[in-house]
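In: Predicted model and sequence below, questions to follow.
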Amino acid sequence: MDKRLLILFTLFIGLLPLSAQQIEVTGARKAVRTSGDIGAIALPVAGLAAVLIQQDWQGLKQGALAAVTTAGITYALKYSVRKERPDHSDHHSFPSMHTATSFAAAAFIQRRYGWQWGLPAYIVSTYVGWSRIYGKKHDGWDVLAGAAIGAGCSYIFTRPFARKHQLSLQPVAGDGYYGLYASMRF
């Protein structure tokens, strides 16, 4: 190859706009990406573990429906919208699958087993979403859409475990008193 052509080619590549080059992410950003990846896997595993420990086969069906629907919607949007990632690595940014998966699991856990388990799951899911932004894989809209898809699918398909036991909570008020009435069938 002619040296002049090689030099011109090298200069051309060096002058391309940043959007045509992949941004290298190193150090702390890679560590955050990895920890977010772990969180995105750990939450569905935790949901499955809860189902198996409780032998909650109805919950297994509901969680599976939510998971399949979340994945289907997310993949359909990724391949139809084709939004470029902030690190310019590909055109599958919208919506965030990591965030959709983790929020689907968190919403399933919260809806099925209550806020005492759901709140920590939502905190981990929020971290997963943040890690995708910090790691330059998604922007805020990608993460918000993923969270809405995941949580929405779980809320559609998941029924509270408390219904099996006919848990009932009702506010009570009268002359100068306020309270909460709770009952449950064992």
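Out: Perfect, thanks for sending it.
In: From here on, just use CA atoms for contacts and neighbour counts.
Out: OK.
In: can you point me to the longest helix in the protein?
Out: helix 28-54 (DSSP state H).
In: Give me the distance from that one to the chain's centre.
Out: Helix 28-54 sits 10 Å away from the centroid of its parent chain (C-alpha atoms, centre = their mean, to the nearest Å).
In: Figure out how far whichever helix or strand comes after it is from the centre of its chain.
Out: Counting by DSSP states H and E, the next helix or strand C-terminal to helix 28-54 is helix 57-81. Centroid separation for helix 57-81 versus its chain: 11 Å, with C-alpha atoms, centre = their mean.
In: again with stretch 114-134
Out: Here stretch 114-134 is found 8 Å from its chain centre; the criterion is C-alpha atoms, centre = their mean.
In: which other helices and strands contact the longest helix of the chain?
Out: Secondary structure elements in contact with helix 28-54, counted by 3 or more C-alpha pairs under 8 Å, 6 or more residues apart in numbering; DSSP states H and E, are helix 57-81, helix 97-113, helix 115-134.
In: and those helices as TSV, adding mean neighbour count?
Out: TSV is the format used below for the helices and strands packed on helix 28-54 (neighbours: other C-alpha atoms under 10 Å):
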stretch	mean neighbour count
helix 57-81	18
helix 97-113	29
helix 115-134	20
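In: Number of residues surrounding the closest residue to Ile133 other than its chain neighbours?
Out: Sequence neighbours aside, Asp139 is the residue nearest to Ile133 in space, at 5.3 Å (criterion: C-alpha to C-alpha, 6 or more residues apart in numbering). Neighbours of Asp139 under the rule other C-alpha atoms under 10 Å: 20.
In: My guess is Asp139 contacts Pro86. True?
Out: Yes - taking C-alpha atoms under 8 Å as the definition, Asp139 is a contact partner of Pro86 at 6.9 Å.
In: Looks like Ser183 contacts Gln170 (just checking).
Out: No - Ser183 is not in contact with Gln170 according to C-alpha under 8 Å; the separation is 9.1 Å.
In: re earlier: distance check, the residue nearest to Ile133 against Ala50.
Out: As judged by C-alpha to C-alpha, to the nearest Å, Asp139 and Ala50 stand 32 Å apart.
In: before we go on, here's another structure to hold up against the first:
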Amino acid sequence: MLHRNFKTKADNYIQYAPAMLIFSGNSLGFQSKNTYLQMEKNTLLASIITGGAIFICKRSFRDIRPDGSARNSFPSGHSALSFTMAALQFSEYKDSNIWYAGSGFVFAGATALMRVANNRHWCGDILAGAGLGITVALIVDQWNPLSKLTFQSPDKKISFISYPVIGSNNTFGLCISMNIR
């Protein structure tokens, strides 16, 4: 049994590792299934869908956390987001390198286990979050709804890149840089 005084904030950061691995694979020599732009569209859409589903579930179920701090335990948002990105990473690189493709699940699993160890979630919360995240990723990957969306016009070329930003005081966000030529 884990010690009740176990505390770490690592789960707040490593949940983003699978997202970073999605965008690092090509640079490391692994061939992705989609272009960089399509990977961005898929991760953005999957994140929005996962976040929306988590928000609705937490507001609807209002389960109390194991530490009694709030009534938003079910399902685990950290686990859902991490498993969403891990499943997208697996889909992108499974044909190129199965070990790299599956590496995101190590970080997603560690995130989920730390949520329980930190006494922030019940086991059912992380399992539901993981299931939700994987389901959203599979749907977005198969459906590929934004594949026709382009960011180019005949006379101008527009490109952009986005990446997660983690700051001090447990703040995080998304940085988007756009280049118009």
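Out: Looks like it arrived, so ask away. Please read all numbers here as calculations on a predicted model, not as lab measurements.
In: Got a TM-score for the two of them?
Out: Taking TM-score structural alignment, normalised by the length of the second structure as the basis, the two superposed chains have a TM-score of 0.66; 131 aligned residues with a C-alpha RMSD of 2.0 Å.
In: quick one on the thing from earlier: tell me the counterpart of the residue nearest to Ile133 of the first structure in the second structure.
Out: In the second structure, the residue paired with Asp139 of the first structure is Trp122, using TM-score structural alignment.
In: That match and Ala128 of the second structure: what is the separation?
Out: With C-alpha to C-alpha as the criterion, Trp122 of the second structure and Ala128 of the second structure are 10 Å apart.
In: now do Gln89 of the second structure
Out: Distance of Gln89 of the second structure to Ala128 of the second structure, given as C-alpha to C-alpha: 20 Å.
In: which stretch of helix or strand covers Gln142 of the second structure?
Out: Assigned by DSSP H and E, Gln142 of the second structure falls within helix 123-143.
In: Just the angle for that helix relative to helix 98-117, thanks.
Out: Comparing the axes of helix 123-143 of the second structure and helix 98-117 via axes from the mean of the first three to the mean of the last three C-alpha atoms, to 10 degrees yields an angle of 150 degrees.
In: Check the mean deviation of stretch 118-134 of the first structure from the second structure.
Out: Comparison of stretch 118-134 of the first structure with the second structure after fitting gives an average deviation of 0.9 Å (mean C-alpha distance after the TM-score superposition for the first structure).
In: And stretch 37-45 of the first structure, by the same measure?
Out: Mean deviation for stretch 37-45 of the first structure: 2.0 Å (mean C-alpha distance after the TM-score superposition for the first structure).
In: against the second structure, where does that stretch fall?
Out: Against the second structure, stretch 37-45 of the first structure falls on residues 12-20 (TM-score structural alignment).
In: Also stretch 95-113 of the first structure?
Out: Matched against the second structure by TM-score structural alignment, stretch 95-113 of the first structure falls on residues 75-93.
In: Indicate which one of the helices and strands packed on helix 28-54 of the first structure is closest to Thr158 of the first structure.
Out: Closest to Thr158 of the first structure of these is helix 57-81 (C-alpha to C-alpha; 5.3 Å).
In: just checking, what packs against the closest one?
Out: Helix 57-81 of the first structure sits against helix 28-54, helix 97-113, helix 140-157, with contacts defined as 3+ C-alpha pairs under 8 Å, 6+ apart.
In: what's the most buried one of those helices?
Out: Most buried of those, by mean neighbour count (mean count of other C-alpha atoms under 10 Å): helix 97-113, with a mean of 29.
In: quick one: that helix to the second structure mean distance?
Out: So helix 97-113 of the first structure averages 0.6 Å relative to the second structure (mean C-alpha distance after the TM-score superposition for the first structure).
In: What helices and strands are in contact with that helix?
Out: So helix 97-113 of the first structure, by 3+ C-alpha pairs under 8 Å, 6+ apart, packs with helix 28-54, helix 57-81, helix 115-134, helix 140-157.
In: need those in a markdown table with distance to Thr10 of the first structure, can you?
Out: Shown next, in a markdown table, are these (distance: least, C-alpha to C-alpha, whole Å):
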| stretch | distance to Thr10 of the first structure |
| --- | --- |
| helix 28-54 | 28 |
| helix 57-81 | 32 |
| helix 115-134 | 31 |
| helix 140-157 | 34 |
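In: For Ala100 of the first structure, find the nearest of those.
Out: For these, proximity to Ala100 of the first structure was assessed by C-alpha to C-alpha; helix 140-157 is nearest, at 4.1 Å.
In: mean shift between the closest one and the second structure?
Out: Looks like 0.6 Å for helix 140-157 of the first structure (mean C-alpha distance after the TM-score superposition for the first structure).
In: Check whether Ala147 of the first structure really touches Ala105, as I assumed.
Out: No - applying C-alpha under 8 Å, one finds Ala147 of the first structure not in contact with Ala105, separated by 10.5 Å.
In: before we move on, the earlier item: quick one: the residue nearest to Ile133 of the first structure and Ser131 of the first structure, what's the gap?
Out: The gap separating Asp139 of the first structure from Ser131 of the first structure is 10 Å, by C-alpha to C-alpha.
In: What of Tyr181 of the first structure?
Out: 41 Å.
In: In the second structure, which residues correspond to the helix or strand containing Ile13 of the first structure?
Out: Per DSSP H and E: Ile13 of the first structure is located in helix 3-15. When the second structure is aligned by TM-score structural alignment, helix 3-15 of the first structure has no counterpart there.
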